[in-house]
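Q: next comes the sequence, and after it the predicted model I'd like to discuss.
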Amino acid sequence: MKILGVDYGDRRIGLSISDELSIIVHGLPLLEISYMEEGVEQVVSIATEKNVDEIVVGLPKNMNNTIGERAKIVLDFVEKLKTCVNIPVVTWDERLTTIQAGQMLSDVKMTHSQKKRHLNTVSAQIILQSYLDAKKRTNKI
């Protein structure tokens, strides 16, 4: 089962994809967008091209588990995405993934702007790996 991981942002969308066995996750090229519908179109195109079975979108909940403004925007993106694909689109708690991704990139020899461009992709990889790990723990893969 091939799954696409998505870290949605207003200007950048980080993407990751699992292998057919849902074991290994790797990053895909960063999407640069100008508006939400463009992001939906590009994610749908990649999901179709890569023949994925499911899409997992990181949901940036507040630390107290509430839905804030940023999460509402992501949920709007998810609803638009669901109308364009015939596969499951689910959200997954992405709290602290950007911080974790930043820590992972902190020791890499890149300029600040290069690290910033990789941050969303690494976040998408963390989101998807976390989702897969949870599914394995509950034997749902």
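A: Yep, it's here.

Q: please count neighbours and contacts with C-alpha atoms only from this point.
A: OK.

Q: what's the longest helix in the chain?
A: Assignment by DSSP state H gives helix 112-137 as the longest helix of the chain.

Q: and the comparison structure, right after this:
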Amino acid sequence: MIGRIMGVDLGDVRIGVAVSDPLGMSAQGIEVIRRKSEAEDIKRIGELLHQYEVQKIVLGFPKNMNGTIGPRGEMTQQFATLLKDTFQLPVVLWDERLSTMAAERMLIEADVRRDKRKQVVDKMAAAIILQNYLDSL
């Protein structure tokens, strides 16, 4: 058994969270954390890591379309270090270009209303990031 892997889509306002099944085959969005403070965000992530017995974190890494790393990418790298240091788990930065747009498109195709889309797009993006990582293994 690989153990569960958590996918995280870090945003300014919300953090989308997904987890894999215990065999590491499929990803499922589980929660959208409304950001309050770094301490509260980390506390909630810690609770989810414990609840799902997560062994590894895959953090969506926003790169510019030309592959360079901008301010959001640098912020994500700092968050990855914080996760690593706090939870003593491996953290993988995974290219997330277009994952939120893909999630948004899937929800539109599924005819989900705009107000409802806002509530779930982040955890869907986290699931897409995690699923892409799982598929690469």
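A: Perfect, I can see it now. Just so it is clear, the model here is predicted, and its values are computed rather than measured.

Q: re earlier: buried residues in the longest helix of structure 1, which are they?
A: 115, 117-132 (16 or more other C-alpha atoms under 10 Å).

Q: kindly report the same for stretch 43-52 of structure 1.
A: Under 16+ other C-alpha under 10 Å, the buried positions of stretch 43-52 of structure 1 are 43-44, 47, 52.

Q: next one: the longest helix of structure 1 to chain centre, how far?
A: Mean-position distance between helix 112-137 of structure 1 and its chain equals 7 Å (C-alpha atoms, centre = their mean, to the nearest Å).

Q: give me the helices and strands touching that helix, please.
A: strand 3-8, strand 12-18, strand 25-32, strand 54-59, strand 89-93, helix 97-106 (3 or more C-alpha pairs under 8 Å, 6 or more residues apart in numbering; DSSP states H and E).

Q: now render those as CSV, adding distance to N65 of structure 1 and mean neighbour count.
A: CSV is the format used below for those (distance: least, C-alpha to C-alpha, whole Å; neighbours: other C-alpha atoms under 10 Å):
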stretch, distance to N65 of structure 1, mean neighbour count
strand 3-8, 18, 28
strand 12-18, 23, 24
strand 25-32, 26, 18
strand 54-59, 11, 24
strand 89-93, 9, 17
helix 97-106, 15, 16
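
Q: same list (these) but as JSON lines, adding distance to V78 of structure 1.
A: Shown next, in JSON lines, are those (distance: least, C-alpha to C-alpha, whole Å):
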{"stretch": "strand 3-8", "distance to V78 of structure 1": "9"}
{"stretch": "strand 12-18", "distance to V78 of structure 1": "13"}
{"stretch": "strand 25-32", "distance to V78 of structure 1": "16"}
{"stretch": "strand 54-59", "distance to V78 of structure 1": "7"}
{"stretch": "strand 89-93", "distance to V78 of structure 1": "7"}
{"stretch": "helix 97-106", "distance to V78 of structure 1": "19"}
